[in-house]
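*Asks:* Here is a sequence together with a model predicted from it:
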Amino acid sequence: MEERQTKPINYLDHAATSWPKPPEVMQAMQTAMVEAAANPGRGSHKMAVKASRVMFESRRTLSRLLRVHNPNDVVFTHNTTEALNLAIKGILRKGDYVVATMVEHNSVRRPLEYLKRTLGIHVDYVPVDHQGNLDWNKLKDALSRKPKLVVCSHSSNLLGSILPIAEMGELAHKHGAVFLVDAAQSAGCIDIDVHAMNVDLLAFPGHKGLLGPQGTGGLYISPSIDLEPLLHGGTGSQSEEVEQPSVRPDRYEAGTPNTIGIAGLRAGVEKVMEMSTLHIYQHEWDLTQQMIEGIRRINGLQILGPHQGAPRTGIVSFMSDRIDSSEIAFRLDREYGIAVRAGMHCTPLAHQTADTLQTGAVRASVGVSTTVEEADAFIDAVSQICGKA
């Protein structure tokens, strides 16, 4: 894929935030700042109406991408973390039982552990192997205990592994559970159909694979589910009532939204649909295979996640038996101008699974703008730092 602009660095941290953004995203945000910077839904003047149109069209665009029937079932949040908190805290009650997995991000684990401490909910984390494959026997055993909620990360932000959410959702529904999916690493690079995949709640970021700006994200909420709102306040609707409105999406969007950012998000989603998630996935997979092959030739490095040739998102994590992960990342940045991430990646459960809880790992993650030449430069730099075979 073509580079979007001249890059001052070799950016391989797309799993955190995609960069650079398409020019269309920046243009949409600038236009919204000039023409639609009023409060949507709070006034009838022209600029407020334009702001409302930005929100509606963005919701509709996301609905096309995710195959959502009613755009009002897509609620905007500031990020995936807020969306997950809304889903988890909005549905669970005292004593409920939850099933999650051993690749969950802290955005899932910490809310669950908080509710475990404060409401006495019960949580089981289903094991996965070193490649990120789920232990189906353990999952079925956990489901037999009738959980209220099943939650999983669609793709691990450490391993790059992809869980079969359609099959998991089908099993969850057979046991009467609500199915929540964390699409932080999959939205924009894996085709998602919330209905075909049996998803009741889908949390997604705007700033990663959807190519939008930071401060954007959302939650799909099945029409059969009524969550307790995370925030209470002004919505511009049913203002005479003391309770939060019952109508969607107002019920879950208290306060002034990030209209400018959401305008940029819409442009990013349109770019994703123009390229197609299938094309994006193939591009990123090809690059990961190139990087895995190069890292395999370097002595003392261990690659985490699925074996070469297996499905994965655009993430390649590794560790050295001689050099600290943080040092490798530091040297890649300072000596070679390559941006990666090292450490725990906010997912200690996945590190526990990979036996890297004490060491952490270096994570290189590619995106739609990453080139073959950048992947080669990364391999050469790691080889010089860690030593050739």
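*Replies:* Good, I have the coordinates.

*Asks:* From here on, just use CA atoms for contacts and neighbour counts.
*Replies:* Noted.

*Asks:* can you tell me how far A100 sits from D135?
*Replies:* Distance of A100 to D135, given as Cα to Cα, to the nearest Å: 12 Å.

*Asks:* Comparing those two, which shows the higher neighbour count?
*Replies:* Remark: of A100 and D135, A100 carries more neighbours, 22 against 13, as counted by other Cα atoms under 10 Å.

*Asks:* contacting residues for the more buried one?
*Replies:* A100 sits next to V123, D124, Y125, V126, V150, V151, C152 when contact means Cα atoms under 8 Å, 6 or more residues apart in numbering.

*Asks:* Could you identify the most distant pair in the residues you listed?
*Replies:* V123 and C152 (12.6 Å; Cα to Cα).

*Asks:* so where do the strands sit in this structure?
*Replies:* 10-11, 74-77, 97-101, 122-126, 149-153, 178-182, 201-205, 217-221, 301-303, 315-320, 338-339, 341-343, 361-365 (DSSP state E).

*Asks:* buried ones in the last one?
*Replies:* Judged by neighbour count (16 or more other Cα atoms under 10 Å), strand 361-365 contains these buried residues: A361, V362, R363, A364, S365.

*Asks:* I'd like the distance from it to the chain centre, please.
*Replies:* Here strand 361-365 shows a centroid-to-chain-centroid distance of 16 Å under the convention Cα atoms, centre = their mean, to the nearest Å.

*Asks:* Presented hereafter is structure B, for comparison with structure A:
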Amino acid sequence: MLYFDHAASSFPKPAQVGEAMKQAVDEFAANPGRGGHALSQKAGSIVKQARIEIAQFFEAPHANHVWFYQNATMALNQAILGFPFSSGDHIITTAYEHNSVLRPLHRLQQEMNVQVTYLTPDDSELFQVEDVLEQITDQTKMIVISHASNVTGAIFPLKELGQQLKDRSITVVVDASQTAGKVDIQMERDHIDLLAVAGHKGLLGPQGTGALISYSDYDLKPLILGGTGAYSELETQPPNWPERYESGTLNTPGIAGLLAGIQAIKERGIQTIQSHEEALMQMFLEGVSTIEAVTCFGPTDLQKRVAVVSFHVKHLASHELAMILDNHYQIAVRAGLHCSPKTHHHLQTADEGLVRVSFGPYNTVEEVQQLIDAISDIVEAFIE
């Protein structure tokens, strides 16, 4: 199987990810922070080590500012729904957000009368900082931005936005699901307040892992209350971090795997990974550009996008093309709306969606050529 669905979940994982998870299950599958015995302490030390590694990786102020969740969706829900909004407050976001952002925002609109502005990209499929600044009002409390679109790959200029906002009291929430582990992200440099990351994508960890990283205290209300392993005498959720935002038993095997994935990224080098994936994306775009029936979407400046390409084949339904690639060529891609409906409405592709290919650090030139050849064969057989 040739795998080109890294925007959904990375595969294969580095060998050390599975090894770390197996070790956690086989050797110290106790409850971290829930006992004084050796196995609990060992599990707790792995969680602490992962917290430290992630804080350093994204330049968070302290390891306790890293809160583990099952995925980026839960992290984004905590950041958005947990924020102390009042009726009439204003949020700026983009029309290219994932449902993990769109649906919490919709709830705020319906239940709290929070106003939301959805920005659209320019003709080059890029978002401009000036467009964000023009929408800011005295009621603007938050800007929620996907660092890169999971449909077009377009990267938002976070650093430039942050420089413009550093003297304003506006909280910047960043969905880094498509960029964490693939693009250099530094919270202080980029002026990011709340950073949501998925462990199972570019960070090369397993499913069931993610984190919300908080640069400072934004008075978030915990969405989930319960056992924290400490402060058990309190009737309310403890004020201390990270316990305040982590109720219940953590996914120790998953966190161990996530730690190993991040270490693998550091060994290879994030710039090396980014350059490799960009080269594969360029090869694919150049390869399909000679196929007249194929239309690709996204910025033409490859340095302003991640290695995600969505495309349409004339007179061939996206799901049908994906099925043919899967069944006849053993090539895994993603078809549909990619949980980003407003993106497809803007692109006028909402009726049947698009086929998306996304590249990872272990894909090869030979694999990309097989993908191009397969699309060419299908077009020749079904279209021409």
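*Replies:* The structure has been received and is ready for your questions. Just so you know, these numbers come straight off a predicted model, no measurement behind them.

*Asks:* Mind checking the TM-score on these two?
*Replies:* Once the chains are laid over each other, their TM-score by TM-score structural alignment, normalised by the length of the second structure reads 0.96; 381 aligned residues with a Cα RMSD of 1.4 Å.

*Asks:* Could you check which of V123 and C152 of the first structure has the larger neighbour count?
*Replies:* Neighbours were counted for V123 of the first structure and for C152 using other Cα under 10 Å; C152 has more, 25 against 21.

*Asks:* Show me what the more buried one lines up with in the second structure.
*Replies:* Residue pairing (TM-score structural alignment): C152 of the first structure is matched to I145 of the second structure.

*Asks:* Same check on H45 of the first structure?
*Replies:* Using TM-score structural alignment, H45 of the first structure sits opposite H37 in the second structure.

*Asks:* Could you check how far that match is from L165 of the second structure?
*Replies:* According to Cα to Cα, H37 of the second structure and L165 of the second structure sit 47 Å apart.

*Asks:* And those two? Which one has more around it.
*Replies:* With neighbours defined as other Cα under 10 Å, H37 of the second structure and L165 compare such that L165 has more, 15 against 10.

*Asks:* and that one, what pairs with it in the first structure?
*Replies:* Counting by TM-score structural alignment, L165 of the second structure lines up with A172 in the first structure.

*Asks:* Tell me the spacing between that match and A184 of the first structure.
*Replies:* Per Cα to Cα, A172 of the first structure is found 21 Å from A184 of the first structure.

*Asks:* go on, L143 of the first structure?
*Replies:* 24 Å.

*Asks:* now do W19 of the first structure
*Replies:* 15 Å.

*Asks:* So if I had to pick from those two, which one is more boxed in?
*Replies:* Set side by side, W19 of the first structure and A184 show more neighbours around A184, with 28 against 23, by other Cα under 10 Å.

*Asks:* can you pull the contacts of the more buried one?
*Replies:* So A184 of the first structure contacts T80, S153, H154, S155, A203, F204, P205, K208 (Cα under 8 Å, 6+ apart).

*Asks:* Tell me which residue of the second structure lines up with it.
*Replies:* Using TM-score structural alignment, the partner of A184 of the first structure in the second structure is S177.

*Asks:* Put together CSV for the contacts of A184 of the first structure, with distance to I379 of the first structure and neighbour count on each row.
*Replies:* Formatted as CSV, the contacts of A184 of the first structure follow (distance: Cα to Cα, whole Å; neighbours: other Cα atoms under 10 Å):
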residue, distance to I379 of the first structure, neighbour count
T80, 31, 26
S153, 28, 25
H154, 27, 24
S155, 24, 28
A203, 33, 29
F204, 31, 30
P205, 29, 33
K208, 23, 29
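
*Asks:* Just give me the closest of the residues you listed to K388 of the first structure.
*Replies:* Looking across those and measuring by Cα to Cα, the closest to K388 of the first structure is S155, at 31.0 Å.

*Asks:* That closest one - nearest residue in space that isn't next to it in sequence?
*Replies:* Once flanking residues are discounted, S155 of the first structure sits nearest to I162: 4.4 Å by Cα to Cα, 6 or more residues apart in numbering.

*Asks:* Distance-wise, check that neighbour relative to V178 of the first structure.
*Replies:* Distance, I162 of the first structure to V178 of the first structure, using Cα to Cα: 20 Å.

*Asks:* between those two, who's got more neighbours?
*Replies:* I162 (24 against 21).

*Asks:* Aligned to the more buried one, what sits in the second structure?
*Replies:* So I162 of the first structure corresponds to I155, using TM-score structural alignment.

*Asks:* my guess is its match contacts S149, does it?
*Replies:* Yes: with contact defined as Cα atoms under 8 Å, I155 of the second structure counts as touching S149 (6.8 Å).

*Asks:* And P71 of the first structure, what's its match in the second structure?
*Replies:* P71 of the first structure maps onto A63 in the second structure when the alignment is built from TM-score structural alignment.

*Asks:* which residues are contacting stretch 17-26 of the second structure?
*Replies:* 43, 204-206, 252-254, 256-261.

*Asks:* Let me fix that, I meant to ask about stretch 130-139 of the first structure.
*Replies:* Residues outside stretch 130-139 of the first structure that contact it (Cα under 8 Å, 6+ apart): 103, 126-129, 156, 159, 161-163, 304-307, 353-354.

*Asks:* From L149 of the first structure, how far out is the residue of the first structure most remote from its centre?
*Replies:* Centroid-distance maximum for the first structure: E240 at 36.8 Å, with Cα atoms, centre = their mean. Per Cα to Cα, E240 of the first structure is found 34 Å from L149 of the first structure.

*Asks:* Tell me how many other residues surround T252 of the second structure.
*Replies:* T252 of the second structure has 22 nearby residues by other Cα under 10 Å.

*Asks:* Distance of the counterpart of it in the first structure relative to F56 of the first structure?
*Replies:* Taking TM-score structural alignment for the superposition, T252 of the second structure sits opposite T259 in the first structure. According to Cα to Cα, T259 of the first structure stands 11 Å off from F56 of the first structure.

*Asks:* I192 of the second structure and I170 touch, don't they?
*Replies:* No: I192 of the second structure is beyond contact range of I170, at 10.6 Å (criterion: Cα under 8 Å).

*Asks:* higher neighbour count, the two?
*Replies:* Neighbours of I192 of the second structure and I170, each counted by other Cα under 10 Å, are more numerous for I192; the result is 24 against 17.

*Asks:* which residues does the aligned partner of the more buried one in the first structure contact?
*Replies:* Matched to the first structure by TM-score structural alignment, I192 of the second structure sits across from V199. By Cα under 8 Å, 6+ apart, the residues touching V199 of the first structure are I165, A166, G169, F179, L180, V181.

*Asks:* Next, count neighbours for E235 of the second structure.
*Replies:* If you count neighbours by other Cα under 10 Å, E235 of the second structure ends up with 8.
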